[in-house]
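>>> The amino acid sequence is not available; the structure is as follows:
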């Protein structure tokens, strides 16, 4: 049996095991070890685990992930999300569908603090949903603006997924953050467009609220000054080069923690709970990266990624067509697997193809990956934001959630097409 065939069988086995709900970290590690032993009976299993673990635990870039996760947890305790919501409502709430626009705008700002799509979605369920319900918004528009807006937590820097991509592909985290600025702004504006288009068709889904006075806007802005200061100091310092991404994340955690203390919101109980949740999420990410390294070693030994690149290169198709097919396959794969897992599983094949064979910029492809992951977060049946929303509010029917998310998925596809046709637009600030 040829090594390439063994690699294919290993890939099929991995997909089958994941579909059986085996945790992805364990699945990748198990398939990687068994596949490596099948190819090389003399290989040391302990060496595989040891090398992968040391690489993960000694990575300087990985330090930023625990810091971002902690910052998001403390930001929820500090009540920053409510202040951002009041701020957004004061400035754009008077438009028709203003609360839906406010939810998206709040998700964007809060995502710049917590760096997590799941945390952003869960927070908006608690902050935005009661207000939208009170104003008579339709369940579809509520679901779409919360779950769709929640995906901005992955795209708007700082982003945990971007850091994972940077580590897996040895790219600069700061370059990825800079490349995400224009797509992030465009994402927010296009989501606004999606909401307005929905209301043009169904005006009854969301009413216009009275315009806030300049005094009310000033008060809302003043109340949110600490939140704006955290985001401004952290991101401003990172982008200006005053401090590194790791230093910026550490400063962000310190500022949010001080905000909790100043406001007397931090208790022994919620402090311990935040640490426990953060440790659980951090441990999961580290285990996934360790499993991915073992799995990647097996695939490299089999020669399957190189064979895939050679095969696609021999098709003599335009690079744009090949990348378009890859993106479509990613979107379809995101309907079956957790989107981040899909990125990690396919990285050994796709990255050498898109960057090495076709010559696309690795930073551009990283942001494209994140935008594709966003679609996976809100597409059935395995859309994590859908699970979070429906799990927290079972009264929202799945058909209502899917209907509300359809315009956001379509607008996401449009955004991907724009950056696929004009990749230089994304890299203008890098």
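Right, received. Where do you want to start? Worth saying up front: this structure is predicted, and the values here are computed from it rather than measured.

>>> For the rest of this, base every contact and every neighbour count on C-alpha atoms.
Fine.

>>> first vs last residue of stretch 158-174, how far apart are they?
Distances were taken as CA to CA, to the nearest Å; on that basis the terminal residues of stretch 158-174 are 9 Å apart.

>>> which parts of that stretch are buried?
Applying a neighbour-count criterion of 16 or more other CA atoms under 10 Å, the buried positions in stretch 158-174 are 158-169, 171-174.

>>> same check, this time on stretch 26-41
The neighbour-count criterion (16+ other CA under 10 Å) identifies 26, 27, 28, 29, 30, 31, 32, 33, 34, 35, 36, 39 as the buried residues of stretch 26-41.

>>> Just put these in JSON lines and tack on secondary structure.
Compiled in JSON lines, the buried residues of stretch 26-41 are given as follows (DSSP: H, G, I helix; E, B strand; the rest coil):
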{"residue": "26", "secondary structure": "helix"}
{"residue": "27", "secondary structure": "helix"}
{"residue": "28", "secondary structure": "helix"}
{"residue": "29", "secondary structure": "helix"}
{"residue": "30", "secondary structure": "helix"}
{"residue": "31", "secondary structure": "helix"}
{"residue": "32", "secondary structure": "helix"}
{"residue": "33", "secondary structure": "helix"}
{"residue": "34", "secondary structure": "helix"}
{"residue": "35", "secondary structure": "helix"}
{"residue": "36", "secondary structure": "helix"}
{"residue": "39", "secondary structure": "helix"}
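
>>> nearest to residue 7, of those residues?
Using CA to CA, residue 35 comes nearest to residue 7 of those, at 7.5 Å.

>>> returning to what we had before: quick check, nearest of the buried residues of stretch 26-41 to residue 19?
Proximity to residue 19 was ranked across the buried residues of stretch 26-41 by CA to CA; first place goes to residue 27, at 10.2 Å.

>>> next up, a second structure to put side by side with the first:
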């Protein structure tokens, strides 16, 4: 009879093989979890766990935030409200050197507060910003790099799908994780702008100044974006003040976004059908991943592999921050070829016990983990966000996009170090919030 830990290791190997064979992540982790539970506790237990966990996951009230926030982001994207955010930033800072790239990053940050998805943010803002930067002769590296990096804010700035999954798998508060992402999101946005300033100071031709706007034009652009900005303030501010739960905030945000889009006549019936279908597809994907994760996690618990790994890391005698460094380094490497949400689902049952044993705050680690996962998504050789941006950039080589993200990768590393040195950046707002 093999030790239980061996079953866990075999499960990890089997999962890796399935992923290499391009089996969808949700199906792969569900299959491995089912077979593993059957091997350790019997087929009847495996069937019971699979059915009960699937039902418990899809009927969990807190997870209603996923379809509602996804719907809100899809409405904003289809109706052009996301462009208002970019146009406002363009009008105010586009006249500066590197201003269009900075406007792209700020626009991505604003859209991130609606979508919760890094890929959606990159694609939506890229289609708006890349033609503009090409018109003003921006270097391909800076233009695509700013879009790829700016898109990563989608999983950090609330409402973040990454935080929702992290909260579900670790039994943390979704509201507190949302609040924990605000200041780091602002900090990372500012660091991206600083990176653009440094790049354009060294190579001014990479980011020439855009056309100046009159004060009236700038104010008009700001007013157009204020409606969507107001929705963001209402939803996130309402959670902070305890006026409503994250689920209620998601519903209010989706309704307000819908009203604004209809009021401004920007959403046709055909577009509305596309919005609903995209929302259903995205929601189904996330829920299937969560169902698979909730089958995979009990298997790992039965195998005692997380405890075994936690003891192994402790035995290395590298201290809590040494354990943290090893985990984050693994995340960066794995993130180059695994999508961030999938990586969270696969690794959290293994690394979370080690993080708790090391004495780290789980809310703080959630923010750190999300940033480091996004570093992986713009890291060579297989950074997924880079491939997404390259697919929408006109005739820009993949190597150019990778070169363009280097300054932003460094900015993300600086942000991570600052959060490690000063945990209050992430924890201050959650510690002062009312309600949830």
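It's in. Small disclaimer: the values here were computed from a predicted structure and weren't measured.

>>> Can you give me every residue that contacts the most centrally placed residue in the second structure?
The geometric centre of the second structure, computed from its C-alpha atoms, lies nearest to residue 155 (CA atoms, centre = their mean), at 1.7 Å. Remark: with contacts taken as CA atoms under 8 Å, 6 or more residues apart in numbering, residue 155 of the second structure is in contact with 112, 116, 117, 118, 161, 162, 163, 370, 374.

>>> now, which of those lie within helices?
Under the assignment DSSP state H, the contacts of residue 155 of the second structure contribute 112, 118, 161, 162, 163, 370, 374 to helices.

>>> and which of the residues you listed is nearest to residue 268 of the second structure?
Comparing these against residue 268 of the second structure with CA to CA picks out residue 112 as the nearest, at 23.5 Å.

>>> so who does the closest residue to that closest one other than its chain neighbours touch?
Nearest non-adjacent residue to residue 112 of the second structure, counting by CA to CA, 6 or more residues apart in numbering: residue 154, 4.2 Å away. Residue 154 of the second structure makes contacts with 108-109, 111-113, 115-121, 160, as judged by CA under 8 Å, 6+ apart.

>>> who touches the closest residue to residue 370 of the second structure other than its chain neighbours in this structure?
Ranked by CA to CA, 6+ apart and with sequence neighbours excluded, the top spatial neighbour of residue 370 of the second structure is residue 156, at 6.5 Å. Residues in contact with residue 156 of the second structure, defined by CA under 8 Å, 6+ apart, are 112, 116, 162, 163, 181, 182, 184, 185, 367, 370, 371.

>>> go again using 10 Å as the cut-off
Residues near residue 156 of the second structure by CA atoms under 10 Å, 6 or more residues apart in numbering: 109, 112-113, 116-118, 162-163, 177-178, 180-182, 184-186, 188, 366-371, 374.

>>> same thing with residue 221 of the first structure?
Residue 221 of the first structure is in contact with 83, 84, 86, 87, 88, 90, 91, 215, 227, 228, counting by CA under 10 Å, 6+ apart.

>>> Secondary structure element holding residue 219 of the second structure?
Taking DSSP states H and E as the criterion, residue 219 of the second structure maps to helix 215-241.

>>> any idea which helix or strand comes after that helix?
Using DSSP H and E, the helix or strand that follows helix 215-241 of the second structure in sequence is helix 246-263.

>>> mean shift of that next one relative to the first structure?
Superposing on the first structure and averaging over aligned pairs (mean CA distance after the TM-score superposition for the first structure), helix 246-263 of the second structure comes out at 1.0 Å.

>>> What is the burial count for residue 394 of the second structure?
For residue 394 of the second structure, the neighbour count with other CA atoms under 10 Å is 12.

>>> Let me know the secondary structure of it.
Going by three-state DSSP, the state assigned to residue 394 of the second structure is coil.

>>> Distance check, it against residue 122 of the second structure.
If you go by CA to CA, the gap between residue 394 of the second structure and residue 122 of the second structure works out to 15 Å.

>>> go on, residue 67 of the second structure?
Residue 67 of the second structure is 20 Å from residue 122 of the second structure, where distance means CA to CA.

>>> ditto for residue 271 of the second structure
For residue 271 of the second structure, the distance to residue 122 of the second structure equals 20 Å [CA to CA].

>>> So the two - more neighbours on which side?
residue 122 (31 against 15).
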